[in-house]
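Novice: fold the following.
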Amino acid sequence: MPVPLRRWLPGLFLGTALPLTALPLTALAEAPQYGPELQGFEYPYALKHFAFESQGQSLQMGYMDVAAHGKANGRTVVLMHGKNFCGATWDSSIKALSDAGYRVIAPDQIGFCTSSKPAHYQYTFQQLAANTQQLLKALGVQKATLLGHSTGGMLATRYALLYPDQVERLALVNPIGLEDWKALGVPYRTVDLWYQRELKVTAQGIRDYERSTYYGGRWKPEFDRWVDMLAGLSNGPGKTQVAWNSALIYDMIFTQPVYYEFKDLKMPTLLLIGTSDTTAIGKDIAPPPVKARIGRYDELGKQVARLIPQSTLVEFPGLGHAPQMEEPAQFHKALLGWLDNTPPVR
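Specialist: A predicted model of the protein is given here:
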């Protein structure tokens, strides 16, 4: 696989990319590019595919199904990735959970990563939850603990609301949707505008956005692999279909809040919150007074913990949007400690 020359990938994730003529030819030749279903990118565990019918189409979901390492405890954890993440970005969590005796299933949702990106699809969190439920049924999983990160936290919440009898415990890692941005005054951005924005994605833009929004201005070399993954998918041969599906998904996230239903969750729920996170959909176009008060995870975690009946809040002071990637040992100690001491719903 070619090695990316990262320092020569300019452009803005939330703005206008520089023209290709501004890039040295070596950068254009060496920048990673992956297929529309992330072909060419190596996953940390064996990648499998689940074929099914949805909305009159034949689709497939990529997923990893990792057995317990050592003494199995008979329980399953299902990992739900975020918008700018994939099943692969759960690599350290898969190992930690498997080592602790859990079977771990990490799917890529439709529209993301190694899964189908249909030209026409009505994206709803209910639909993605139903897709995942079909996968789990096919794998013989009747009950599981859900661990959702970012947008995956919204999906895990929706899944738990739809299928409460199939969810033993729910853990949410810096989930977005802890507030309703449209109700707070963030302007609506049409799918067409999202699409034009997504066509301009570059590796340097992704890195700059994530450094400032996710990691409080910090960066670790190991994050570069995930930047290359996302940029290589967004700028590969499936560029337009990736951008179109991404636009539809952003519209789903903005228009389908779960905030008002946190009070209805019936299972033990863990909130794992990096307090320096500032993620909020549409923040870049919000009026200054609105921008100043959204995406405040140091406040949002506490607020939502009060809404969820059986909640436990664990905060990671100074960490950002992805504490499981930023400080894996600290994160997994907290997660496994809660799992060990919180009986699952029977």
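Novice: alpha carbons only for contacts and neighbour counts from here, please
Specialist: Fine.
Novice: tell me which element Gly82 falls in.
Specialist: Using DSSP states H and E, no element contains Gly82; it sits outside every helix and strand.
Novice: and it, what does it touch?
Specialist: The contact partners of Gly82, by CA atoms under 8 Å, 6 or more residues apart in numbering, come to 148-153.
Novice: rerun that using 10 Å as the cut-off
Specialist: 89, 108-109, 112, 148-155, 173-176, 322 (CA atoms under 10 Å, 6 or more residues apart in numbering).
Novice: for Ser246, same thing?
Specialist: 83-84, 111-112, 117, 191, 194-195, 197-199, 234, 240, 252.
Novice: quick check: buried residues in whichever strand or helix holds it?
Specialist: Using DSSP H and E, Ser246 maps to helix 239-255. Along helix 239-255, these residues count as buried under the neighbour rule (16 or more other CA atoms under 10 Å): 239-254.
Novice: Ala183: which of those residues is nearest?
Specialist: Phe254 (10.3 Å; CA to CA).
Novice: what about the strands in the stretch 51-200 of the chain?
Specialist: Using DSSP state E, counting those that start in this stretch, the strands of the stretch 51-200 of the chain run over 57-66, 76-80, 103-107, 144-149, 167-173.
Novice: need those in JSON lines with distance to Tyr297 and mean neighbour count, can you?
Specialist: Formatted as JSON lines, the strands of the stretch 51-200 of the chain follow (distance: least, CA to CA, whole Å; neighbours: other CA atoms under 10 Å):
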{"stretch": "strand 57-66", "distance to Tyr297": "30", "mean neighbour count": "19"}
{"stretch": "strand 76-80", "distance to Tyr297": "20", "mean neighbour count": "26"}
{"stretch": "strand 103-107", "distance to Tyr297": "25", "mean neighbour count": "25"}
{"stretch": "strand 144-149", "distance to Tyr297": "14", "mean neighbour count": "26"}
{"stretch": "strand 167-173", "distance to Tyr297": "11", "mean neighbour count": "25"}
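Novice: before we go on, could you also do this sequence so I can check it against the first one:
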Amino acid sequence: MPDFLKMLFAAAVVTTPSFALADGAPREPYGINLEGYAYPYPVQSFAVVSGGEQLTMAYMDVVPAQPNGRTVVLLHGRNFPSSYWAPVIRMLSDAGYRVVAPDQVGFGKSSKPSGDLHFDDLARNTIALLDKLGIARADVVAHSLGGMLGVRIARAYPDRVDHLVLTAPIGLEDYRLYVPPTPTDKIVASEDKLTADGYRKQLETNYALKLPPEQVTPFIDARFNIKGSPDYPRWLRSFVASAQLIYREPVAHEIPLITRPTLFIMGADDHNAPGKPSAPEPLRARMGQNAELARKLAAEMPSARAEVLPNTGHLVFLEAPDRYRELVLDFLAK
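Specialist: Take a look at the predicted model:
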């Protein structure tokens, strides 16, 4: 197991009695802002107002030993806290980049709002954080749901973005064309019934994971150890709001309009398509052709290309770290 995953695994084994480890030892639950779950670098906080609520945005700001004068912003996916960027942070820091890795509002160690989530709000929050840190321009490296946010940032704030790396992004198609709308309460009930084992199987299936089970366990803990928190219902509503965000605010139609240099890094086996199980059966097979979609979109863009990694699923940077490092650092250097 890589050292960074040993660190995260060791730090993340604080579990509730309902989700005890094999040794049966009782554990304390995490808070809904992942209190009790360790991150690989110090976490700071930034005050934001979203939907009329006073909220806190958590972030890691990692300064390299030998700065090259540039900054990379990392945008996480829906099912993962920003801590999973640990190997990428180290990779970029070693290359001289300052790295800012926020938890978007509604995720990880950031506040869980009571209302809906919107990409425009998340984009504004991210730019406001860069303003606070005195960062005028940055490269953006995004994964999964973060890819949708990266698209919105590159479209709304093109003068703030130098390069855009979309790592196994979702949102390359408009899921409304395949999946009927689902009431929020129905999704809440479904998510609440999900077990830790069921969630592990869901990740393995939806993401075509190539990681050994012990490397996935911290992600399971980050999701399920908060069920012991008295604020769990608030977390659950916020988590479901992120599912509705993906469905209600597509970005596929905006991607060809991105003017900044863009690199898609796709796993050949990644066919993740949110909502796919709810789509009519004849339409399901058409969903999630992500590598093909990335190639098509890149061809329509003024400065973009798509790289598809064989035998790789959704967690590209963990499954193929050497190739990912080569592609990203070469692209950012141009």
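Novice: TM value for the aligned chains?
Specialist: TM-score for the superposed pair, counting by TM-score structural alignment, normalised by the length of the second structure: 0.90. Supporting figures: 323 aligned residues with a CA RMSD of 2.3 Å.
Novice: what range in the second structure matches the helix holding Ser246 of the first structure?
Specialist: Aligned by TM-score structural alignment, helix 239-255 of the first structure falls on residues 232-248 of the second structure.
Novice: quick one: the matching stretch to the first structure mean distance?
Specialist: Stretch 232-248 of the second structure differs from its equivalent in the first structure by a mean of 0.9 Å after superposition (mean CA distance after the TM-score superposition for the first structure).
Novice: what is the nearest of the contacts of Ser246 of the first structure to Leu162 of the first structure?
Specialist: Met252 (17.2 Å).
Novice: what strand or helix carries Arg323 of the second structure?
Specialist: Counting by DSSP H and E, Arg323 of the second structure is part of helix 321-333.
Novice: identify, from the buried residues of helix 239-255 of the first structure, the entry nearest to Ala46 of the first structure.
Specialist: The closest of the buried residues of helix 239-255 of the first structure, once distances to Ala46 of the first structure are taken by CA to CA, is Val242, at 23.2 Å.
Novice: now the closest one. Nearest residue, chain neighbours left out?
Specialist: Leaving aside its chain neighbours, Val242 of the first structure sits nearest to Ser234 (6.1 Å; criterion: CA to CA, 6 or more residues apart in numbering).
Novice: contact partners for the one you found?
Specialist: 33-36, 38, 113, 198-203, 228, 240-243, 246.
Novice: Tyr102 of the first structure versus the one residue sitting closest to the centre of the first structure, what's the distance?
Specialist: In the first structure, the centroid-proximal residue (CA atoms, centre = their mean) is Gly82; its distance is 0.6 Å. In this structure, Gly82 of the first structure and Tyr102 of the first structure are 21 Å apart, going by CA to CA, to the nearest Å.
Novice: who are the contact partners of the equivalent of Gly337 of the first structure over in the second structure?
Specialist: Mapped onto the second structure by TM-score structural alignment, Gly337 of the first structure lines up with Asp330. By CA under 10 Å, 6+ apart, the contact set of Asp330 of the second structure is Tyr324.
Novice: can you find the partner of Val167 of the first structure in the second structure?
Specialist: Aligned partner of Val167 of the first structure by TM-score structural alignment: Val161.
Novice: tell me the residues of the first structure aligned with stretch 126-138 of the second structure.
Specialist: Counting by TM-score structural alignment, stretch 126-138 of the second structure corresponds to residues 132-144.
Novice: and the contacts of that stretch?
Specialist: Taking CA under 10 Å, 6+ apart as the rule, stretch 132-144 of the first structure contacts 49-52, 61, 63, 65, 75-78, 80, 103-105, 107-110, 126-130, 155, 159, 163-170, 344-346.
Novice: now do the match of Val167 of the first structure against Ala142 of the second structure, distance only.
Specialist: With CA to CA as the criterion, Val161 of the second structure and Ala142 of the second structure are 12 Å apart.
Novice: list residues touching both of those two?
Specialist: 73, 150.
Novice: what separation do you get for Asp103 of the second structure and Pro230 of the second structure?
Specialist: Computed as CA to CA, the Asp103 of the second structure to Pro230 of the second structure distance reads 22 Å.
Novice: also Tyr157 of the second structure?
Specialist: Counting by CA to CA, the gap from Tyr157 of the second structure to Pro230 of the second structure is 39 Å.
Novice: got it, and Ala22 of the second structure?
Specialist: From Ala22 of the second structure to Pro230 of the second structure the distance is 25 Å (CA to CA).
Novice: which of these two has more neighbours?
Specialist: Pro230 (12 against 6; other CA atoms under 10 Å).
Novice: list the residues that contact the more buried one.
Specialist: 29, 31-32.
Novice: ditto for Ala243 of the first structure
Specialist: 111, 117, 194-201, 233-235, 249.
Novice: what subset of those residues is buried?
Specialist: Looks like these have 111, 117, 194-195, 197-201, 233-235, 249 buried, using 16+ other CA under 10 Å.
Novice: what about those residues, which are in helices?
Specialist: 194-195, 197-198, 233-234, 249 (DSSP state H).
Novice: how about those residues, which pair is most distant?
Specialist: For these, and using CA to CA, no pair is farther apart than Trp194 and Leu233, which are 16.8 Å apart.
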